[in-house]
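**Student:** The sequence and its predicted three-dimensional model are supplied below.
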Amino acid sequence: MRIIQHQLAIGTRHATPYYVIRGSIPGDTLVITAGIHGNERASILAAYRLLSNLKQGSLCLRRGTLVLVPIVNRSAYRRGIRGVPDLNRTFPRTKGQKASHSLSAAMFRLAANMKARWYIDLHEANGLSKVNRRFLGQTLIACPGSSEVPAVRRVVRRVNRSIASRRKQFSIRLSTLPGSGRHAAKHVLKAKAITVETCWSLPVVTRVRDQSRVIRNLLNEAGML
């Protein structure tokens, strides 16, 4: 297993590190992004926990290539804000359309150049989805009719077994969000694209744990561990 650090949007004010981890057996490429919104702390911490586990050898990538971007929107992260404009509305909406922000353009170009077959976008949201369906906290989101939906259902089922309180368990949402990284990955790159949302009202240690469990299960679904 090899881990190599690179720079996204190198030479610009948006420059941010990303990591390419290659398993010993060739396989699909899976992209994980976090920090699209700079104030979604647990997603970023979970991404760095994954990187640390890989570096220390407590987790080993067996097959394929993982592209990990722990903080996409570094300027928003430094300010502790969601980001202006909201970067998750600036990705290409259709094939042939360009991203409307230089950073989302660089992120999308990376995913395209790496021929991403999976695209996992880590986020956080308000409220518990099991308490009120209007809330997105504790959800895995995929596009309707997508081939990844069975995998999402299996992951939610497995992760929920480790969460004693039903109200804090994950739900599945099927929806589109034009302009998001997930929508662009699905509809332009034809990748299996999933958004992970933990709930802000839970303790940060719980949110990082839940994000980490979801990530590990998705890596298993992709046949990479």
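**Tutor:** Yes, it's here.
**Student:** From here on, just use CA atoms for contacts and neighbour counts.
**Tutor:** Fine.
**Student:** And the helices in the protein, which stretches?
**Tutor:** For the chain, the helices defined by DSSP state H cover 41-56, 74-79, 102-113, 149-160, 181-187, 204-221.
**Student:** Got another one to weigh against that:
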Amino acid sequence: MTPPAGLFLSFEGGDGAGKSTQARLLGEWLTGLGHEVVLTREPGGTELGVLLRDAVLHGDHVDARTEALLYATDRAHHVASLVRPALARGAVVVTDRYLDSSVAYQGSGRDLGADEVERLSLWAVDGLLPALTVLLDLDPVAGKARLTGDPDRLERAGDEFHRRTREAFLGRATAEPGRWLVLDATRPVDELADAIRERVAPLLGVVP
């Protein structure tokens, strides 16, 4: 396929790591530089995604394979209806979670097999990967302490589940350092934002 004209960026990490905050701050900086910015998330970045998010995170129990397929369904629709059109018109798309979350959570956390889930996810998005994935790394116990409100199905999955997902994220980042930026999520918010801008700036040909 024709390479996208815009720039695709993703944020990954455990719950409570600060992904939404950093995505918002990055979006504000990019907007200030004159870029069209599309902030989105998975699941839930589209109307269909909102329904699927509610089903997979807050609905009745679903087995692990059904969970993986629901995420893949959301991602396929998200990319086809929102992400690719935005990239085609030259926007910067910043997503809170993308397919690396499925590989970590369903592939490793749910023991479905990272390779199988990755193949499913790549097929769902026709091979589209971010130019940069920012991993905000945080110990799962510390992340749980940051959460407010009633926990969803994944947040209730247990410490061992979240330990496996963290290791999966770190393993993927180590294997593909050109696409990943790993940051200690316990650092101050402004320091994290500066480090992210420093890595994103060359992708846009600007000074951070």
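**Tutor:** Okay, I see it. Here the structure is a predicted model, which means the values were calculated and not measured.
**Student:** How close are the two chains, by TM-score?
**Tutor:** Remark: TM-score between the superposed chains equals 0.39 [TM-score structural alignment, normalised by the length of structure 2]; 130 aligned residues with a C-alpha RMSD of 4.9 Å.
**Student:** circling back to that earlier point, can you say which of the helices of structure 1 is nearest to residue 174 of structure 1?
**Tutor:** Nearest to residue 174 of structure 1, of all the helices of structure 1, is helix 149-160, at 8.4 Å by C-alpha to C-alpha.
**Student:** and the closest one, what does it pack onto?
**Tutor:** strand 139-142, strand 171-174, helix 204-221 (3 or more C-alpha pairs under 8 Å, 6 or more residues apart in numbering; DSSP states H and E).
**Student:** Now mean neighbour count too, for the ones you listed, in CSV please.
**Tutor:** Below are those laid out as CSV (neighbours: other C-alpha atoms under 10 Å):
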stretch, mean neighbour count
strand 139-142, 24
strand 171-174, 18
helix 204-221, 19
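**Student:** Can you tell me which of these is nearest to residue 154 of structure 1?
**Tutor:** Of all these, helix 204-221 sits nearest to residue 154 of structure 1, with 8.8 Å by C-alpha to C-alpha.
**Student:** okay, the angle between the closest one and helix 41-56?
**Tutor:** 60 degrees (axes from the mean of the first three to the mean of the last three C-alpha atoms, to 10 degrees).
**Student:** Next, the angle helix 149-160 makes with helix 204-221 of structure 1.
**Tutor:** Here the directions of helix 204-221 of structure 1 and helix 149-160 differ by 140 degrees (the same axes, to 10 degrees).
**Student:** which residue ranges form the helices in structure 2?
**Tutor:** Using DSSP H, helices in structure 2 cover 19-32, 47-58, 64-78, 84-88, 99-102, 114-124, 140-146, 159-175, 189-204.
**Student:** dump the residue contacts of residue 6 of structure 1.
**Tutor:** Each residue near residue 6 of structure 1 by C-alpha atoms under 8 Å, 6 or more residues apart in numbering is listed here: 17-20.
**Student:** one more time with 6 Å
**Tutor:** By C-alpha atoms under 6 Å, 6 or more residues apart in numbering, residue 6 of structure 1 lies in contact with 17-19.
**Student:** that older thread, okay, the helices of structure 1 in a markdown table with distance to residue 32 of structure 1 next?
**Tutor:** Putting the helices of structure 1 into a markdown table (distance: least, C-alpha to C-alpha, whole Å) gives the following:
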| stretch | distance to residue 32 of structure 1 |
| --- | --- |
| helix 41-56 | 8 |
| helix 74-79 | 16 |
| helix 102-113 | 10 |
| helix 149-160 | 15 |
| helix 181-187 | 11 |
| helix 204-221 | 9 |
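**Student:** Quick check: which of these is buried the most?
**Tutor:** helix 181-187 (a mean of 24; mean count of other C-alpha atoms under 10 Å).
**Student:** that older thread, can you tell me which of the helices of structure 2 is packed in deepest?
**Tutor:** Of the helices of structure 2, helix 99-102 is the most buried (mean count of other C-alpha under 10 Å), at a mean of 24.
**Student:** what's next to it, contact-wise?
**Tutor:** Helix 99-102 of structure 2 is contacted by residues residue 121 when judged by C-alpha under 6 Å, 6+ apart.
**Student:** related to what we said a few turns ago, please name whichever of the helices and strands packed on helix 149-160 of structure 1 is nearest to residue 78 of structure 1.
**Tutor:** Among those, helix 204-221 sits nearest to residue 78 of structure 1 (C-alpha to C-alpha), with 18.3 Å.
**Student:** Contacts for the closest one next, please.
**Tutor:** With C-alpha under 6 Å, 6+ apart as the test, helix 204-221 of structure 1 has contacts from 42, 46, 155, 198.
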